[in-house]
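S.K.: Next one to model:
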Amino acid sequence: MPQITVDYSHPVDDTFDPEGFARALHEATVEIAAASPGGCKTLFRYSDHRAVGYEDPEGHAIFHVTIGLLAGRSDETKARLAQTALDLLGKYVTPQDGVIVHASAEVRDLDASYRKSDL
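M.R.: Modelled structure (predicted):
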């Protein structure tokens, strides 16, 4: 814990620094949410397929960051971490000319059934 997932789309795959983003987000998660550094894990999921309203998707890229934490953090802490994730995306994503990057972030409590194992 925390479990972090970053979903993102074309056409920013060449201008996104996932390793730098993950490190910075892990550091922020430790600072803001009192997570352990070794517990921070991030999975990146890329897709060529996207849709934005009725528009041609070529001028759009989508990022969504989901951070799952064990219960107990305040709403203010979760909101601060979500905003920090968005701020960091602004540092680690360079949009191509004419491309709008739609970014969102969510911090949620992991379900009570959450378990982990290092196999």
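S.K.: drop to CA atoms for contacts and neighbour counts, all remaining ones
M.R.: OK.
S.K.: can you give me the strands in this structure?
M.R.: Per DSSP state E, the chain carries strands over the ranges 3-9, 41-47, 60-69, 100-109.
S.K.: Turn those strands into TSV, including distance to residue 35 and mean neighbour count.
M.R.: Shown next, in TSV, are the strands of the chain (distance: least, C-alpha to C-alpha, whole Å; neighbours: other C-alpha atoms under 10 Å):
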stretch	distance to residue 35	mean neighbour count
strand 3-9	11	18
strand 41-47	11	15
strand 60-69	8	21
strand 100-109	13	17
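S.K.: got JSON lines for these, with distance to residue 82 too?
M.R.: Shown next, in JSON lines, are the strands of the chain (distance: least, C-alpha to C-alpha, whole Å):
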{"stretch": "strand 3-9", "distance to residue 82": "11"}
{"stretch": "strand 41-47", "distance to residue 82": "15"}
{"stretch": "strand 60-69", "distance to residue 82": "8"}
{"stretch": "strand 100-109", "distance to residue 82": "5"}
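S.K.: one more to put side by side:
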Amino acid sequence: MPHIVIEYAAPLREQLDVNTLVHAAHQGAIATGLFNPKAVKSRAYACEDFVLGESDASTGSFIHIRVSIMPGRTDEQKQQLTQSIGQGLSAFVGAVGCVSIEVAELHQPSYFKQEH
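M.R.: As a prediction, this is how the structure comes out:
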């Protein structure tokens, strides 16, 4: 844990290296020291269809990162996490209309994980 899921406007594939984006977010989470580095899982998905405000998909762009974690972190630790990931994304901010990051706590009683 955590799971880092990055959604981004598909046209950004032409402007930025998505692999570098994923690694930057991943390293940002690890840099906090809040998690076992081997437990951090990161991935990205392109959003083909989207609307931003009153614009169409051809005139806007976004990166949204959701970091899902188990309960128990303080608000300060969650803020440290978003700031650390955000610092790692600073190289992408100029090319993107909007970058947002959220930390969400998983519902531990209903979370299932099986490892082999």
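S.K.: ok, back up a step: of all the strands of the first structure, which lies closest to residue 83 of the first structure?
M.R.: Minimum separation from residue 83 of the first structure across these (C-alpha to C-alpha) falls at strand 100-109, 7.3 Å.
S.K.: Centre of the chain to that closest one, how far?
M.R.: 6 Å (C-alpha atoms, centre = their mean, to the nearest Å).
S.K.: nearest to residue 79 of the first structure, of the strands of the first structure?
M.R.: strand 100-109 (7.3 Å).
S.K.: can you pull out the helices in the second structure?
M.R.: Applying DSSP state H to the second structure gives helices spanning 18-31, 75-88, 90-93.
S.K.: Pick the most buried one from those helices.
M.R.: helix 18-31 (a mean of 19; mean count of other C-alpha atoms under 10 Å).
S.K.: on that earlier part again, specify the stretch among the strands of the first structure that is closest to residue 23 of the first structure.
M.R.: Going by C-alpha to C-alpha, the one of these nearest residue 23 of the first structure is strand 41-47, 9.4 Å.
S.K.: for that closest one, packing partners?
M.R.: If contacts are counted by 3 or more C-alpha pairs under 8 Å, 6 or more residues apart in numbering; DSSP states H and E, strand 41-47 of the first structure sits against strand 3-9.
S.K.: Output the helices of the second structure in CSV; the columns should cover distance to residue 55 of the second structure.
M.R.: CSV is the format used below for these (distance: least, C-alpha to C-alpha, whole Å):
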stretch, distance to residue 55 of the second structure
helix 18-31, 24
helix 75-88, 25
helix 90-93, 19
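S.K.: Ok, which of the ones you listed comes nearest residue 111 of the second structure?
M.R.: Between these, helix 75-88 lies closest to residue 111 of the second structure; by C-alpha to C-alpha that is 19.7 Å.
S.K.: hang on, the earlier thing: closest to residue 61 of the second structure out of the helices of the second structure?
M.R.: Of all the helices of the second structure, helix 90-93 sits nearest to residue 61 of the second structure, with 10.6 Å by C-alpha to C-alpha.
S.K.: can you pull the contacts of the nearest residue to residue 72 of the first structure once chain neighbours are set aside?
M.R.: Leaving aside its chain neighbours, residue 72 of the first structure sits nearest to residue 109 (8.0 Å; criterion: C-alpha to C-alpha, 6 or more residues apart in numbering). Listed by C-alpha atoms under 8 Å, 6 or more residues apart in numbering, the contact partners of residue 109 of the first structure are 68, 69, 70, 71, 72.
S.K.: at 10 Å what do you get?
M.R.: By C-alpha atoms under 10 Å, 6 or more residues apart in numbering, the contact list for residue 109 of the first structure reads 2, 67, 68, 69, 70, 71, 72, 73, 78.
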